[in-house]
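Novice: 3D, please:
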Amino acid sequence: MSVFSRRTVVYMILVAVLVLMLSPFGWLAITALKDASELRALPIHWWPHEPTLGNFEQALTLFDYLGYARNSLTIATLYAVLVTLASAWAGYGFARLEAPGKKAVFGVLLSTMMLPGVITLIPTYLMFAKLHLVNTYMPWVLWGLSGAPYLIFLFRQFFTNMPKELEEAAIVDGCGQVRIFWRIFLPQSWPVMATSFILSFSWTWGDYIAPALLLDDARTTLAVKLAIGYTNEHGAQLSNLVAAGAVMYVVPVLVLFLIMQRGFISGISTSGLK
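Specialist: Purely as a prediction, here's the structure:
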């Protein structure tokens, strides 16, 4: 098989995989263009007879869509910024500082990634309830300040690969560890910071369980409201409006990824070199 033929086969496989992965979103977008009567009609038609954008208008006005989107944006941005900085600081400590038991602590940290989050739901709620933090955004602040094990791992791998001469030169100039981190290491780690921000923003933006558990209806996020907000007078779900709301719900994450994709790809690739 020639190089051209082999490349053609690879491209065909990649296109097929791409179509397969995008097909759920495509079906969601098509559903968002359908009238409610078409969703109940049999047989099912792939393409709507009369596509309409009115579903998007109804999805925005049936409840305060933009208000709940603002709640989601506030929580996701707050958490993403805090967890990125906290994870970077922890990763710097594991990569560049020496302390007894550092490897053991790092091993314990990595082992927490295997702990299912559902196990900690009830203890988490009870803890925040006793601290009177339910129906506030403080849980996301505390989670952000605690860092995330996977992000700490990414930063640790990146900082480990940085030349020691940078650190030694800064020490000779009289810099302490905090100043070295803020002035030298953190500015150099923008690919991992972009990766961390995208991942943590996506986690929080798409999270349903934590907001449903900790926030009331006025403070909850768009993810929760999308699941319960589109119903008719009989309590039946309006699937076309759910689809329209979900399509708009995905847009901020896509825009964020398109803006920061170069740093995201670079951060993922360079963090595993050592």
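Novice: Every contact and neighbour count from this point should use C-alpha atoms.
Specialist: Will do.
Novice: just so I have it, where are all the helices in the stretch 51-200 of the chain?
Specialist: Defined through DSSP state H, counting those that start in this stretch, the helices belonging to the stretch 51-200 of the chain, from first to last, are 54-61, 65-96, 102-111, 121-130, 138-146, 149-160, 164-172, 177-180, 186-188, 190-205.
Novice: Next, the second sequence, to be compared with the first:
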Amino acid sequence: MHVNRQHSGPAAVTQVRVRNLRLSVGATYVLLMALAVLFVGPFVWLLLAALKTRDEWAAVPTRILPQHAQWGNFVHALTDINFPAYAANSFFLSTIYAVLITASSATVGFGFARLRGRGKGGLFLVLLSTMMLPQILTLLPTYVLFSRVGLVNTYWPWVLWGLAASPYLVFLFRQFFAAIPRELEDAAIIDGCGWARIFLRIFLPLSRPVLLTSFLLSFTWTWGDYIAPALLLDVDHTTLSVAITAWYRDPHGNAIPTVQAAAAALYVLPALLIFLFAQRYFIRSVVASGVKG
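Specialist: Below you'll find the predicted structure:
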């Protein structure tokens, strides 16, 4: 009996560990499913709202499913306003801003990661501290500044913001560049490469996941922004986010929420598709940015 206990002891412990591991994995999947439902829920609600009539929208208690799907709401969303023109404005503005801020943030991040200089650490802390400053606090002073130099109702504010880099994206690039082995840099210096060539020929090609993530984040920031376009742009130059909230009206001037919901669903679709196709690069860059501090 004593021998049997010795042999059954480790096996019993192993079974307990396997059972606990399965329970842990099961609980993780349940949690992930709950979070997926939580995040997908608003988009599903938006789609259902876009398929309702105005009476079903205003009904109390609210009906979850429409009685008859109103696909015509999507047709009105595309035709009641100049939807393609406003979408083109949003796409142009988001692309210009994303390209510029990705390039400037990568350059600044490379400097903080690889170049040596007195006070670099303190300056980097100052840069990171600006992330705690809400953007809404600087928006009105920025508007006053742009209005005095004649940049209101133009896209130049987004160009200047893009050239100024983003603290978060600078941190992302800095962490990624700091994890690259120094031997590559030393070998390039021995071959006669300058810092600009090292940055363009070695570090940028290696940072494709971070470049894509930076472009993705900055594009969606601008695509989803409402306050800055509403404050700085006129009717002809404004973006789709402002147009959706302002110009879907009935003859009495009342908002048409079902058509607005249909337009919002179409408005969200490009950003959603971009995330679906680029999520693996996004995850890779986030993991790589935490390798080295």
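Novice: Overlay them and tell me the TM-score.
Specialist: Here the superposed chains carry a TM-score of 0.97, computed using TM-score structural alignment, normalised by the length of the first structure; 274 aligned residues with a Cα RMSD of 1.2 Å.
Novice: returning to what we had before: and the helices of the stretch 51-200 of the first structure: which comes nearest Ala16 of the first structure?
Specialist: For the helices of the stretch 51-200 of the first structure, the distance to Ala16 of the first structure is smallest for helix 190-205, at 25.9 Å, taking Cα to Cα.
Novice: tell me which residues in the helix or strand following the closest one are buried?
Specialist: Read in the C-terminal direction, the helix or strand following helix 190-205 of the first structure is helix 209-214, with elements assigned using DSSP states H and E. Within helix 209-214 of the first structure, the residues scored as buried using 16 or more other Cα atoms under 10 Å are Ala210, Pro211, Ala212, Leu214.
Novice: Over which residues of the second structure does helix 209-214 of the first structure lie when aligned?
Specialist: Aligned using TM-score structural alignment, helix 209-214 of the first structure spans residues 227-232 in the second structure.
Novice: Just list the residues touching Thr160 of the first structure, thanks.
Specialist: Ala95, Arg96, Lys274 (Cα atoms under 8 Å, 6 or more residues apart in numbering).
Novice: gap between it and Gly206 of the first structure?
Specialist: Thr160 of the first structure sits 31 Å away from Gly206 of the first structure, going by Cα to Cα, to the nearest Å.
Novice: go on, Pro139 of the first structure?
Specialist: The separation that Pro139 of the first structure has from Gly206 of the first structure, given Cα to Cα, amounts to 16 Å.
Novice: Now which residue in the second structure aligns to Val172 of the first structure?
Specialist: Taking TM-score structural alignment for the superposition, Val172 of the first structure sits opposite Ile190 in the second structure.
Novice: Please disregard the earlier target; I meant Asn240 of the first structure.
Specialist: Counting by TM-score structural alignment, Asn240 of the first structure lines up with Thr258 in the second structure.
Novice: what about that match, neighbour count?
Specialist: Using other Cα atoms under 10 Å as the criterion, Thr258 of the second structure is surrounded by 27 other residues.
Novice: ok, and the closest non-adjacent residue to it?
Specialist: Among residues not flanking Thr258 of the second structure along the chain, Ala50 sits closest, at 4.9 Å (Cα to Cα, 6 or more residues apart in numbering).
Novice: Next: Met260 of the first structure.
Specialist: Computed as Cα to Cα, 6+ apart, the closest residue to Met260 of the first structure that is not its neighbour in sequence is Ala194, at 6.3 Å.
Novice: The one you found: neighbour count?
Specialist: Based on other Cα under 10 Å, the number of other residues close to Ala194 of the first structure is 23.
Novice: Next one: it relative to Lys103 of the first structure, how far apart?
Specialist: The gap separating Ala194 of the first structure from Lys103 of the first structure is 26 Å, by Cα to Cα.
Novice: Closest to the centroid, which residue in the first structure?
Specialist: Within the first structure, the residue whose C-alpha comes closest to the C-alpha centroid is Ser202; the distance, by Cα atoms, centre = their mean, is 1.5 Å.
Novice: Noted, bye for now.
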